[in-house]
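[1] here is the input, now give the coordinates:
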Amino acid sequence: MSPGAAYSAGAVARRLGVAVTTLRTWHQRYGMGPSLHEPGHHRRYTEQDIERLELMQRLIGEGVAPGEAARWASNRSHHTVLIGVADAGDSAAAVRGLLRAALRLDAPSVRHRVAEAVRALGVVAAWDNVLRPVLSVIGDRHAATGGLIEVEHLVSGCVSAVLGAVPRPPEGVPVRLLLACANEEQHSLPIEALAAALAASGVPVRSLGARVPPAALLAAVRRTGPAGVLVWSHHVSTAAPDQLEGILVERGRPLVVAAAGPGWDRPFVPSGVVFPDSLAEALVILTSVLT
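    From the prediction side, this is the model:
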């Protein structure tokens, strides 16, 4: 089938091996219908629509509830992760397996699958291709419905435990990097992942964890004199720019002050702050000050 073609419900049903009535149900209940519409004609399925349906079908076949499978498949970024990351090994299977275990609240399986992803892919690729996509889907579902709180807590705890178990550099290696969550920011897993990735590269860090008041952050900078500081904010409500201003005017300020996460409104952040857009980029930025 050519990339620009469009297909009837009957053609798609034959390709998937399902009844046309099943496609209609998926459309009506979950919004997984055809997206191409031409005036005077029935809606038609595109290749992209079919790929989403194929992904949904695979997830259902592996035990994911249809509604969850549809929400997963309809998210294009997660879709890309599942079917397009060949260089990260079998990331698709890892994501599906972790999601199934999470929805069952199977803590031993979740922890095992997280550990296997980190072992097989390394911290950065495991975070980008397996852990973050699963956490994002669960978080999006919670934001939309208020549900899956117990799933989010269980997965977060397992991920935190595995990241914390990544071997740290030996004592005596100078600690020149400081990581912290913004004031009242409770989402600490991203800086835990960064700390683990740095540790795997032989770089130790000081991590202050969640909900670090500006005064405490500034005190830590003064006491330890880090070469690089990174502050994480997940939401705009925790990303007050004044948390960074004090560090920037400090005598002997760090060589790099980084603001990471989607919470920061960049035009309002003081000049001199850098914005890593990924775990890998944060790793490069922070280690650059150590050479």
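[2] from now on I want contacts and neighbour counts done on CA atoms only, so please keep to that.
    Noted.
[3] residue 263: neighbour count?
    For residue 263, the number of neighbouring residues by other CA atoms under 10 Å comes to 18.
[4] so what's it up against?
    233, 234, 235, 236, 237, 238, 239 (CA atoms under 8 Å, 6 or more residues apart in numbering).
[5] could you also give me the structure for this next sequence, so I can compare it with the first?
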Amino acid sequence: MDREPGLGVGAVARRLGVAAATLRTWDRRYGIGPSGRSPGGHRRYTPADLARLEAMQRSIIAGAPPAEAARAALNEPPGAPPSPRGHGAGGNRIPLDEPSTGSDPAEARGLARAAMALDAPAMARLIRTAIARAGVAEAWDGLIVPVLTGIGRKYAASGDCVEVEHLLSTVLLGCLAEVAPPAEPLNPRPVLLACAPEEQHSLPVYALAAALAETGVAAVLLGARVPAPALAAAIRRTGPNAVLVWSQTARTGDPGWLDGLPGSRPVVRLLVGGPGWNRDRLPSTARLVTALPEAVTEIRSALTRP
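    As a prediction, this is how the structure comes out:
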């Protein structure tokens, strides 16, 4: 019999990188909880309990539904190696991009694990920590993009992980919205951020708005699928310093309509971002930006232009 008093739910949550509420849910729904008791009668996780939870978490990360992962972990003898069958195959893990220089690969793996476990509190904690430590641009390039790209690859290969992408996107939007510009931003006239007509991938423009807010710049987010006439009307109405239009896919990257956008007084700086644009057909009035820090630099320079 183990002589150790065991671990409480908070200690196990920290060790596994999940929320304590998630552990309580797994205990209540699937019966995979603490089997030990402290001298005072409180429930405690024994080493065997912890091994089962680690096995369950491995299966979830590999793509198994929580109920199936719990059954497999409860039926697996203590100390047994991870099972290669079914959803537990290691090849079903999220294939992560190599994080950018200066980022923490373990942090990206942790976010991927939390995403696969649908653990929203853990995702939010990791994203907020990365933003607070390194800023939005580095957190975006080094942590968020590798995980989102990996989920996209998994979906393309198997059709799985739609729910993972949706929840991670929702959590991410909430974290980005917390980065607000100061009450008196640097720009008296707005910066407009929009997606190309029919472009639904809007997360990058929300990330750009948060990165601008960190530097004291306020932006107006028009969001996904902005029709050309609507963007033109917004430009005429607000007289922005700069406009950035995002295209993620080639289907939305025909730039022929950009020449029809109105200017303003002084002349608006027109930026385009994203991999979808047909670069050979971009009008001379549009400048392509290929990275989040570059977009921030270009927009800030538009604010200080004579």
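[6] narrow the contacts of residue 263 of the first structure to those that are buried.
    If you count burial by 16 or more other CA atoms under 10 Å, the buried members of those come out as 233, 234, 235, 238, 239.
[7] aligned to residue 259 of the first structure, what sits in the second structure?
    Residue 259 of the first structure maps onto residue 272 in the second structure, with residues paired by TM-score structural alignment.
[8] so its match sits against residue 244, correct?
    Yes - assessed by CA atoms under 8 Å, residue 272 of the second structure is found in contact with residue 244 at 5.3 Å.
[9] more neighbours, these two?
    The residue with more neighbours, out of residue 272 of the second structure and residue 244, is residue 272; 27 against 23, by other CA under 10 Å.
[10] secondary structure class for that one?
    Per DSSP: H, G, I helix; E, B strand; the rest coil, the local secondary structure of residue 272 of the second structure is strand.
[11] from residue 109 of the second structure, how far off is it?
    Taking CA to CA, to the nearest Å as the measure, residue 272 of the second structure falls 31 Å from residue 109 of the second structure.
[12] counterpart of the strand or helix carrying residue 167 of the second structure in the first structure, which residues?
    Assigned by DSSP states H and E, residue 167 of the second structure belongs to helix 162-177. Aligned by TM-score structural alignment, helix 162-177 of the second structure falls on residues 149-164 of the first structure.
[13] just the buried positions in that stretch, please.
    Buried residues in stretch 149-164 of the first structure, counted by 16+ other CA under 10 Å: 151, 152, 154, 155, 156, 157, 158, 159, 160, 162, 163.
[14] which one of the buried ones among the contacts of residue 263 of the first structure sits closest to residue 53 of the first structure?
    Relative to residue 53 of the first structure, the closest of these is residue 234; by CA to CA it sits at 31.1 Å.
[15] counterpart of residue 226 of the second structure in the first structure?
    Aligned partner of residue 226 of the second structure by TM-score structural alignment: residue 212.
[16] for residue 236 of the second structure, same thing?
    Taking TM-score structural alignment, residue 236 of the second structure has residue 222 as its aligned residue in the first structure.
[17] which positions within the helix or strand encompassing its match qualify as buried?
    Per DSSP H and E: residue 222 of the first structure is located in helix 214-224. Buried residues in helix 214-224 of the first structure, counted by 16+ other CA under 10 Å: 214, 217, 218, 221, 222.
[18] stretch 115-124 of the second structure now?
    For stretch 115-124 of the second structure, burial by neighbour count (16+ other CA under 10 Å) applies to 115, 116, 117, 118, 119, 120, 122, 123, 124.
[19] next step: those residues restricted to helices.
    115, 116, 120, 122, 123, 124 (DSSP state H).
[20] let me know the closest of the buried residues of helix 214-224 of the first structure to residue 267 of the first structure.
    residue 214 (20.1 Å).
[21] excluding its backbone neighbours, what's nearest that closest one?
    Nearest in space to residue 214 of the first structure, with sequence neighbours left out and distances taken as CA to CA, 6 or more residues apart in numbering, is residue 243 at 5.1 Å.
[22] the alignment partner in the second structure of the one you found: neighbour count?
    Counting by TM-score structural alignment, residue 243 of the first structure corresponds to residue 257 in the second structure. Residue 257 of the second structure has 13 neighbouring residues, counting by other CA under 10 Å.
[23] surely residue 257 of the second structure touches residue 228?
    Yes - under the criterion of CA under 8 Å, residue 257 of the second structure is in contact with residue 228, at a separation of 7.1 Å.
[24] which residues touch stretch 246-260 of the first structure?
    218, 221, 225-233, 244, 272-277, 285-286, 289.
[25] superposed on the second structure, what's the mean shift for the helix holding residue 222 of the first structure?
    For helix 214-224 of the first structure, the mean deviation from the second structure after alignment is 0.4 Å (mean CA distance after the TM-score superposition for the first structure).
[26] now do the contacts for the alignment partner in the second structure of residue 195 of the first structure.
    Residue correspondence to the second structure (TM-score structural alignment): residue 195 of the first structure is matched to residue 209. The contact partners of residue 209 of the second structure, by CA under 8 Å, 6+ apart, come to 193, 218, 219, 221.
[27] what residues are up against the alignment partner in the first structure of residue 286 of the second structure?
    With TM-score structural alignment defining the correspondence, residue 286 of the second structure maps onto residue 273 in the first structure. Taking CA under 8 Å, 6+ apart, we find residue 273 of the first structure in contact with 256, 257, 258, 259.
[28] okay then, goodbye and thanks.
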